[in-house]
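# Got a predicted structure plus its sequence, pasted below:
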Amino acid sequence: MKIAERIYKELMHEPASIWFINDDFGAKIMVKIPSPIIKSIMKGCKIEFLFGKDNSQQAAIFHTGLRVYDDPINYATITGTERFFDEHCSLAAIMNRSFTYIHFHNELGICVATAKLSFSIADQFRVLNLQGNPERLYCGKFDEIISRSLDCFDYSIKIKNKQKNVYVIENIAIEGKLEDWIIMNNTVIGYNEINHVMVDDKDEGSILEKEVTIILDDLFRQKLYLNPQITKAKGYRELTDVFAISDNGLFLIESKALGVIDSVSNKTMEKKVKGVQKQISTGIDQLVGASRKIESNTKIYDKHLKEIIFNKTSFLHCIVLVSELLPFGDWKTIEYKMFKVMVENKIYLNVIDLREFMQYVGHARGSADRLNLMLIERVEAFVKNENIHMRLNVMKE
């Protein structure tokens, strides 16, 4: 497998990761992280690159990571292990340059922004000294030994985990300086929609709606509708953000973006959580209203005001899709509301973030019925565990 092909596959399947690249087209660093974190970096929050070397094995295992101080306490961190010789050589080449370019990819794998990245010369030497001879570093598959070593790296850089028998490995953190930003104006052509997406668009809710339709486009094709309409006393109003139809299920989606661009930079995590919870509560109310319109056989139109013809199914899938489901604070009120509206309205209700939703769509493998069943199982798991922050492991048979 060629290097570019391998990286592309990893980019499409990894929820978050870092790639160090040095090829015939030049040197660069690629990062895949959620859009709200990219926006925080663009606003100027500090970023650190993390490196660790585990000398417990005959061939030392080298780990890398990125820490983003989008919150002073609960900052975002991604980590991984370099397992290919080209990665070791690329990192060494980048640390011998005065600067390189970094490409930021969102949850969809789309490059949304680039910037010029530089480090201090002293920090570059620190990384090169830690790395040593690239030919003596581990290359191979990700097995139990590598997994345990990565746990040790996480432990060494103060990431909380429940793993036992971890040990400290040598590690360093260096701050990166970003300048000369370029924002990409991406156009995605689908079956029903042509969506223009820019990460710095101040209408963050509209961008998230478009991203949802991009994700679902190949699954539902001509039966996917952005901003469907219903009639009111004078004119029309929006039924929901996204409406998707399959033979065995109807999907109503309300997207709620975590506002970053115009938000106060030093907002506390408590205020962020309350803001997300308020949006989710509003989204649930909107979905209940939309589901009742479906049940009452209200005529629904696409955004061109052409009537959408469909067969009503027994249960509706209602989804509040957020850009980030923050794992902090007390969520009991939201959880109780979810139970209540599901019982009273006979709907399936999921509150899910964009990254996990993409995993479900990916595991559906082109089948809307499979997505339908997996979302039902997710609701059942939520009812059983009574926890909005659970994540299901989808296993292939």
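That came through fine.
# contacts and neighbour counts: CA atoms only from here.
Fine.
# what about Leu316, distance to Ser98?
Leu316 is 56 Å from Ser98, where distance means CA to CA, to the nearest Å.
# List the buried residues for stretch 225-238?
Buried residues in stretch 225-238, counted by 16 or more other CA atoms under 10 Å: Tyr225, Leu226, Asn227, Pro228, Gln229, Ile230, Glu238.
# More neighbours: which of Leu316 and Ser98?
Counting neighbours by other CA atoms under 10 Å for Leu316 and for Ser98 shows that Leu316 has the greater number, 22 against 12.
# if I look at that one, how far off is Leu287?
Distance of Leu316 to Leu287, computed by CA to CA: 10 Å.
# between these two, what contacts are shared?
Residues touching both Leu316 and Leu287 by CA atoms under 8 Å, 6 or more residues apart in numbering: Leu252.
# Buried by neighbour count: which residues of stretch 310-326 qualify?
By neighbour count on 16+ other CA under 10 Å, the buried set for stretch 310-326 is Phe315, Leu316, His317, Cys318, Ile319, Val320, Leu321, Val322, Ser323, Glu324, Leu325, Leu326.
# what do you get for stretch 208-224?
Result for stretch 208-224 [16+ other CA under 10 Å]: buried residues 208-217, 219-221, 223-224.
# quick one: what helix or strand has Leu130 in it?
helix 121-131 (DSSP states H and E).
# What helices and strands are in contact with the helix or strand just after that helix?
Sequence-wise, the next helix or strand downstream of helix 121-131 (DSSP H and E) is helix 144-156. Identification of packing neighbours for helix 144-156 by 3 or more CA pairs under 8 Å, 6 or more residues apart in numbering; DSSP states H and E yields strand 47-54, strand 61-68, strand 76-82, strand 170-175.
# any residues touching helix 144-156, and which ones?
With CA under 8 Å, 6+ apart, helix 144-156 has contacts from 52, 54, 61, 63, 79-81, 160-161, 163, 166-171.
# Kindly give a single PyMOL line that selects the buried subset of those residues.
Applying 16+ other CA under 10 Å to the contacts of helix 144-156 leaves a buried subset, and the PyMOL line that selects it is:
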select buried, resi 52+54+61+63+79+80+81+166+168+169+171
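# Below is an additional structure, to be compared with the one above:
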Amino acid sequence: MLYLPSSRIRELLKVEQAGVWLDRSSNTKELWMVAKLPMNVIRAINAGALVLLGSWVVEIDGKRVAAFGFRVDDNPQHPTLYFGACRSTEQVEDLRALLTTTWFPLQVHNETFLPVLHADCRIVPERARPVLDLLPPVGDSPATEQRELRVRALDVIAASVEPDAVPDARLRASCLQPLVFERTQSLKSYVPGTGLVCLDDKDEGNELERLGFQAFDHLCPFGAFHQPLVESGGKRRELCDILAVSRIREQEDEGIFVVQSKVTSATPESLGRTDARRAASIQKNILCAVGQLNGAIRRLRAGDRIFRADGTSVEVDPPVPDLKGAVEPLNIRERASKVGHGIVLVSDMHEGVDWKAVARELIHVGKAAGYLCHVLDLRELQRLVSHSAGRPAMLERYLTQRWQLMVQPKSALVRSQFLR
């Protein structure tokens, strides 16, 4: 069954890092649940991680707020909650319709808002009866502009799912029930310059690289290179996973972006790993990638020749009509001499990682290399690129602000928020 998102959901998929929403398909008006989740979480769901459908009613200042979402047990010690509050009477009524049915269709999108998973989901309506009985009646739901009220309600819900949660009288009703997935289907999307994106791809590392490259290729046309090569001892080897540079500079001191990616595998076997083992593995990979970035930046600043994966020099443009006058010539050594950005792109910003130790290494390597170094996951990168509005100089500004936030508390666990 084909799902065509409404204009509201299309916008949310673009601007939100993650979320769960209800939508009436534009082609059939059937009620769908739509989610935007990190690719590693989607892979965990596909590998068999338990998913619970949550629904809640919270009373704040005499107003009832309805909310719903997913809890994904991809990490047994720290399950992840994706949820939001209803903003209108119509959304409350859609939630009421969902909770009274026995099944509904679900479509899941990744960080770059590509659809990657479809499933028919079964629930037991009787389990949600306490929530249904207290859903706000027509006209009682908070107005769209009452954002503060919704935020306070969501804080109550977030606190209620913590292991040591204290009962809160404001939480009037709640329900967490398992989702039974039936007729799941992996959806395939072909992206020019990136290739096929689907859950059937077993090379998760290359997939993360390609999705990261997609973001930089959009931001830096004719200046983004996947798996560029450098000459070393008469041979050519991979310099980094992604190299990107603006070809239309707004400022003279614009530098380059050097990216090394590290993925955390999401398989049925990996779901059973302890929290400590998972965090230790991620931290080890991050520190390894920081060292690789340091080496790549040194080669760039030394003026070593850089080649595309097909062996052609990155400083020789493809034969595209009128390209020569549209973009400035590419001088990698000159651009590498500016203050650039080294990025470790990861699939999981796991909270169990010692992010202070990671920050110390990023600051140390960055100081030696003359670059600002960061750790981002794909949804953070996509969010920053999206808000850069096609301007690499704006991405540099956002990354610089993010780096400043990292060095103040000396923790590399930083999340960007853009207020609308």
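Okay, I see it. The structure displayed is predicted, hence computed values, not measured ones.
# re earlier: what residues sit buried inside the helix holding Leu130 of structure 1?
By 16+ other CA under 10 Å, the buried positions in helix 121-131 of structure 1 come out as Asp123, Gln124, Arg126, Val127, Leu128, Leu130, Gln131.
# check the fit of it onto structure 2 and give the mean distance.
Compared with structure 2 after fitting, helix 121-131 of structure 1 has a mean deviation of 3.7 Å; criterion: mean CA distance after the TM-score superposition for structure 1.
# who's in contact with Ser416 of structure 2?
Counted by CA under 8 Å, 6+ apart, Ser416 of structure 2 has contacts Glu380, Leu384, Arg402.
# try it again with 10 Å
By CA atoms under 10 Å, 6 or more residues apart in numbering, Ser416 of structure 2 lies in contact with Gln17, Glu380, Leu381, Arg383, Leu384, Tyr398, Leu399, Gln401, Arg402, Leu405.
# The second one - how many residues pack around it?
Pointing back at Glu380 of structure 2 there. Glu380 of structure 2 has 19 nearby residues by other CA under 10 Å.
# Tell me the secondary structure at the aligned residue in structure 1 for it.
If you follow Glu380 of structure 2 across to structure 1 using TM-score structural alignment, you land on Glu356. When classified by DSSP: H, G, I helix; E, B strand; the rest coil, Glu356 of structure 1 comes out as helix.
# I figured Glu356 of structure 1 hits His13, correct?
No - Glu356 of structure 1 lies out of contact with His13 (CA atoms under 10 Å); the separation is 11.8 Å.
# which residues do the two both contact?
The contact sets of Glu356 of structure 1 and His13 overlap at Glu107, Gly362 (CA under 10 Å, 6+ apart).
# just to revisit the earlier point, who's in contact with the match of Glu380 of structure 2?
Applying CA under 10 Å, 6+ apart, the residues near Glu356 of structure 1 are Pro15, Glu107, Leu321, Glu324, Leu325, Gly362, Arg391, Leu392.
# All the strands of the stretch 151-300 of structure 1, in order from the start?
In the stretch 151-300 of structure 1, the segments counted as strands under DSSP state E, counting those that start in this stretch are 170-175, 177-183, 186-189, 194-197, 224-226, 229-231, 236-238, 242-246, 249-256.
# His364 of structure 2 pairs with which position in structure 1?
So, by TM-score structural alignment, His364 of structure 2 is matched to Lys340.
# Among the buried residues of stretch 208-224 of structure 1, which one sits closest to Asn195 of structure 1?
Minimum distance to Asn195 of structure 1 across the buried residues of stretch 208-224 of structure 1 is 6.2 Å, recorded for Lys210 (CA to CA).
# so how far is Ile157 of structure 2 from the alignment partner in structure 2 of the closest one?
Residue mapping for Lys210 of structure 1 onto structure 2 gives Arg210, with TM-score structural alignment as the criterion. Distance, Arg210 of structure 2 to Ile157 of structure 2, using CA to CA: 36 Å.
# Then Trp21 of structure 2?
17 Å.
# more crowded one of the two?
Ile157 (24 against 21).
# what residue of structure 1 takes the place of that one?
The alignment partner of Ile157 of structure 2 in structure 1, by TM-score structural alignment, is Phe153.
# The nearest residue in space to Phe104 of structure 2 that is not next to it in sequence: neighbouring residues, count only.
Among residues not flanking Phe104 of structure 2 along the chain, Cys121 sits closest, at 5.4 Å (CA to CA, 6 or more residues apart in numbering). Residues near Cys121 of structure 2, counting by other CA under 10 Å, number 19.
# wait, what's in contact with Cys121 of structure 2?
Residues in contact with Cys121 of structure 2, defined by CA under 10 Å, 6+ apart, are 33, 53, 102-106, 178-184.
# what's the answer for Cys288 of structure 2, then?
Gln260, Lys262, Ile282, Val344.
# isn't there a helix covering Met390 of structure 1?
No - Met390 of structure 1 is assigned coil when assessed by three-state DSSP, not a helix.
# Report how many residues lie close to it.
13.
# which one in structure 2 is aligned with it?
Checking TM-score structural alignment: Met390 of structure 1 goes with Val414.
# Isn't its match up against Leu381?
No - Val414 of structure 2 lies out of contact with Leu381 (CA under 10 Å); the separation is 11.8 Å.
# Residues that sit against both of the two, list them.
Contact criterion CA under 10 Å, 6+ apart; residues shared by Val414 of structure 2 and Leu381: Val375.
# Please verify my assumption that Ser291 of structure 1 contacts Ile300.
No - the criterion here is CA under 10 Å, and Ser291 of structure 1 misses it with Ile300 at 11.8 Å.
# Need the overlap of contacts for these two.
Common neighbours of Ser291 of structure 1 and Ile300 (CA under 10 Å, 6+ apart) are Leu239.
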